[in-house]
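Trainee: Sequence and predicted model, in that order:
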Amino acid sequence: MWDWAYLVPLAGISIPIIVIWTKHQQKLAEMRIDSTADATAEKAAQYASQVQRLEDRVQVLERIVTDRGYDVATQIEALRDTRSVEDGGSGVPLNVSSKEKA
């Protein structure tokens, strides 16, 4: 049978150990949260940077298409005209592959 006299020292030792263990677990959890937050922030910054680069490229492409759109179409037609003269007047459009010619 248990003697209550042994229970008091056991509780006196167990309670501080539990408190220390609990604080340690809490600190580990906080470190995991901080680590996850840092990684998430870093990825968000990388995504923002990549989105900005893509937006810059799209702006350049939009400028090319809108500023020189007519000029590009004229150049393509001139290439078609040159090609039809060079290959003997076949007049094959540029978008037709060699398999479709045969």
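Mentor: Alright, I've got the coordinates. Quick caveat: nothing in here was measured; it's all calculated off a predicted structure.
Trainee: going forward, measure contacts between C-alpha atoms and count neighbours the same way
Mentor: OK.
Trainee: where does the residue positioned nearest the centre of the chain land in three-state SS?
Mentor: Taking Cα atoms, centre = their mean, the centroid of the chain lies closest to residue 47, which sits 5.0 Å from it. With DSSP: H, G, I helix; E, B strand; the rest coil as the basis, residue 47 sits in helix.
Trainee: try this one side by side with the last:
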Amino acid sequence: MVDDLVPIFALMIPIVAILSALVVRPWLRLKERQMQASSAATAEKAAQYAAQTERLEQRVRVLERIITDRGIAVADEIDRLRDDRTTDPRPLN
């Protein structure tokens, strides 16, 4: 009985190899292309986030410089602007 299965198994080895070449390789290539596209999109988003972070850091540096250079004057300006806003005769609508 086992001796009868040996030729069948011997024939199945090349059949499985051919099927894997026809099915598995293209699937693996597709997955590789999908991963490359995904990594490219991720890299682009990371670059955009880095650029935005840099812009925000520059703005914070400017604000810090304004505050440290003109600390009391800025507080006085804010108070003056607040007072101007409360006495503004224009309607809020």
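Mentor: Structure received. Nothing here was measured: the structure is a model prediction, and the numbers come from that model.
Trainee: ok, back up a step: and the residue nearest to the centre of the first structure, what pairs with it in the second structure?
Mentor: Following TM-score structural alignment, the counterpart assigned to residue 47 of the first structure within the second structure is residue 49.
Trainee: Past the helix or strand that residue 5 of the second structure is a member of, which element shows up next along the chain?
Mentor: Secondary structure from DSSP states H and E places residue 5 of the second structure in helix 2-69. Using DSSP H and E, the next helix or strand after helix 2-69 of the second structure towards the C-terminus is helix 71-86.
Trainee: Quick check: buried residues in that next one?
Mentor: Of the residues in helix 71-86 of the second structure, none count as buried by neighbour count, 16 or more other Cα atoms under 10 Å.
Trainee: relative to helix 2-69, how tilted is that helix?
Mentor: Angle of helix 71-86 of the second structure versus helix 2-69, following axes from the mean of the first three to the mean of the last three Cα atoms, to 10 degrees, is 90 degrees.
Trainee: And for helix 71-86 of the second structure, what's in contact with it?
Mentor: residue 67 (Cα atoms under 8 Å, 6 or more residues apart in numbering).
Trainee: So what's the gap between that helix and the chain middle?
Mentor: 40 Å (Cα atoms, centre = their mean, to the nearest Å).
Trainee: Likewise for stretch 34-46 of the second structure?
Mentor: 8 Å.
Trainee: That one vs the first structure, average distance?
Mentor: Taking mean Cα distance after the TM-score superposition for the first structure, the mean distance separating stretch 34-46 of the second structure from the aligned residues in the first structure is 0.6 Å.
Trainee: Repeat that for stretch 54-69 of the second structure.
Mentor: Following superposition, stretch 54-69 of the second structure is found to deviate from the first structure by 0.7 Å on average (mean Cα distance after the TM-score superposition for the first structure).
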